[in-house]
Each structure stands twice: as structure tokens, then as C-alpha cells.
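Asks: Sequence first, then the predicted structure:
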Amino acid sequence: MNLITKFSLMSMALIYIMMMLITTINMKSINDHQKSSPFECGFNPISHSRNPFSIKFFLIGVIFLIFDIEIIIVMPMIITMKSSMIMNWTYTSILILIILITGLYHEWYNGMLNWTT
């Protein structure tokens, strides 16, 4: 047989074996009702649609987005340090960090970081 044919058959057999292993490992033995039910934004979508919305989930989402955008801003600063002028880079980095620390202080002062209230 041709070498390409042998390689194709061996790769198909390997893929088949891997698929069988994945299906046997991934079998769910217990179907839990709570795990299979949807849960979004702090309320059960099956219950009444006019229940009050929990503001804690909204605050968690907003603060997550803020910190996520902060990471997007800070990571390129570290990468561009070697290829930029050091004084401009330092001033820009200090300005961004002052803005971030001021925002964190504002969130802390207004009680946005207290999850129990």
C-alpha cells in the first residue's frame, strides 16, 4: 500500500479511538435538575417575569467590564516600554494609573464594592 494511504488509515483510526474515549469519559451519570436549569442575571426565567431584578448582578457585571478594560489598557503599556521614549511612556503610565486608582477610590467611597448592602 501507498504510504499516504497507510498514514490516512492510521490517522482515521486514531481519531475514531479518541472520539470513543471522549464519549465514554464525558458521559453524565447524574442529571441534576438545578444544574440543567438556566440561570441568568439573578432570577429564574421559568418563574414570574415581573419579579424584581437583583441589582447586585448588574454591579458585578459593570465592575467586571471596568476591570477587564483596565487590563486591556495596562497590558500594552508593559509591551511597548522598550520601543517607546521612556519619559513619554512614564508620564502616560502614571496618568493611566492615577485615573484607575481614582476610579477605584470613587467606587470604594460610594460603597460599590460592598456586596452585602
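Replies: Thanks, I have the structure now. Quick caveat, the model's predicted, so the values are computed rather than measured.

Asks: okay, CA-based contacts and neighbour counts for the rest of this
Replies: OK.

Asks: and residue 53, which of the three is it?
Replies: Secondary structure assignment for residue 53 (DSSP: H, G, I helix; E, B strand; the rest coil): coil.

Asks: do you know how far it is from residue 102?
Replies: 29 Å (CA to CA, to the nearest Å).

Asks: for residue 76, same thing?
Replies: Distance from residue 76 to residue 102, counting by CA to CA: 21 Å.

Asks: Same check on residue 68?
Replies: Note on residue 68: its distance to residue 102, by CA to CA, is 17 Å.

Asks: after whatever helix or strand residue 34 lives in, next one along is what?
Replies: In the assignment (DSSP states H and E), residue 34 maps to helix 33-36. Sequence order places helix 55-79 as the next helix or strand after helix 33-36, per DSSP H and E.

Asks: For the next helix or strand after that next one, list every residue counted as buried.
Replies: Per DSSP H and E, the first helix or strand lying C-terminal to helix 55-79 is helix 86-109. Buried residues in helix 86-109, defined by neighbour count with 16 or more other CA atoms under 10 Å: 89, 93, 96.

Asks: what's near enough to touch the second one?
Replies: Translated: residue 93. By CA atoms under 8 Å, 6 or more residues apart in numbering, residue 93 lies in contact with residue 77.

Asks: one more structure, for comparison:
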Amino acid sequence: MNLDQYLPVFLFILIGLTVGVAPQIIGFVLGPNRPDPAKNSPYECGFEAFGDARMQFDVRYYLIAILFILFDLETALLFPWAATLKELGLYGFLVGLEIVTILAIGFVYMWIKGALDWE
């Protein structure tokens, strides 16, 4: 087994670690460290923090986030599908239409269930 083949890989790893770790070490060693109570206090949007950091969020918050990701991905997939529609032919059109239909049914279901109502 010839280790000369792996030299570029080892160099790549070494350079990557150097570029990623060296600035952090230099900043930690040479950077100023002057803590005071104002710097160490918790800060949240311009006012003092209140409540527990482990408070529970409403499930609807996560549901809206998941729906946003779902429809964002749908939009990202529609553009290449539409751009290559001529090459895909009728079968590609029907498969894309099936995906859009499934997502539309899910959207209507969520709308009927009231998942999109923000109170």
C-alpha cells in the first residue's frame, strides 16, 4: 500500500484544521478579556430577561415552522420541474402534478384543522 496517494488528503485535513482552529486560538490568547457585570448579564432584545429559559412553546409555533419548510421546499422543487418539463414529457408532468396535489391536500387539511390560525 502506497501512502503517497493519501498525502493530498492529509494536507487538506491539516490545512482545514489550521484555518478553522488557528483563528480561534489566536483570538482567545491575544483578545482582550475584561469582564464586568454588564457584559456578563443576560440580555434579551433590549430588556432584562424574564421567566425561565426552559419555558414551553406552543405546538403551533413548530407546526407553522414545519409548514413553512415544507412549502419552501415545494417552491424550490417547482422551478427545476417547470424548467425541464419539455424533456420530462407527460410522465414527468403527471409525477410533478401528483406531488403538488399531495401537498395541496395536506395544506387544505391543515387549514381545515385550524393549524394556520395564529392566536
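Replies: Perfect, thanks for sending it. It should be emphasised that the depicted structure is a prediction, and the values quoted were computed from it without experimental measurement.

Asks: how many neighbours does the counterpart of residue 84 of structure 1 in structure 2 have?
Replies: Under the alignment (TM-score structural alignment), residue 84 of structure 1 maps onto residue 88 of structure 2. Number of residues near residue 88 of structure 2 (other CA atoms under 10 Å) recorded here: 15.

Asks: Distance check, residue 88 of structure 2 against residue 75 of structure 2.
Replies: Distance from residue 88 of structure 2 to residue 75 of structure 2, counting by CA to CA: 18 Å.

Asks: repeat for residue 111 of structure 2
Replies: Residue 111 of structure 2 is 19 Å from residue 75 of structure 2, where distance means CA to CA.

Asks: swap in residue 62 of structure 2?
Replies: In this structure, residue 62 of structure 2 and residue 75 of structure 2 are 20 Å apart, going by CA to CA.

Asks: Quick check: the gap between the aligned partner of residue 68 of structure 1 in structure 2 and residue 103 of structure 2.
Replies: Using TM-score structural alignment, the partner of residue 68 of structure 1 in structure 2 is residue 72. Taking CA to CA as the measure, residue 72 of structure 2 falls 12 Å from residue 103 of structure 2.

Asks: can I assume residue 21 of structure 1 sits in a strand?
Replies: No - Residue 21 of structure 1 sits outside any strand when classified using three-state DSSP, being helix.

Asks: What's the match for it in structure 2?
Replies: So residue 21 of structure 1 corresponds to nothing, using TM-score structural alignment.

Asks: What is the neighbour count of residue 67 of structure 2?
Replies: A count of nearby residues for residue 67 of structure 2, using other CA under 10 Å, gives 16.

Asks: which ones are touching it?
Replies: Residue 67 of structure 2 makes no contacts at all, as judged by CA under 8 Å, 6+ apart.

Asks: what residue of structure 2 takes the place of residue 107 of structure 1?
Replies: With TM-score structural alignment as the matching criterion, the partner of residue 107 of structure 1 in structure 2 is residue 110.

Asks: in which helix or strand would I find the closest residue to that match other than its chain neighbours?
Replies: Once flanking residues are discounted, residue 110 of structure 2 sits nearest to residue 116: 6.8 Å by CA to CA, 6 or more residues apart in numbering. Assigned by DSSP H and E, residue 116 of structure 2 falls within no helix or strand.

Asks: residue contacts, residue 116 of structure 2?
Replies: Residues in contact with residue 116 of structure 2 (CA under 8 Å, 6+ apart) are 60, 64, 110.
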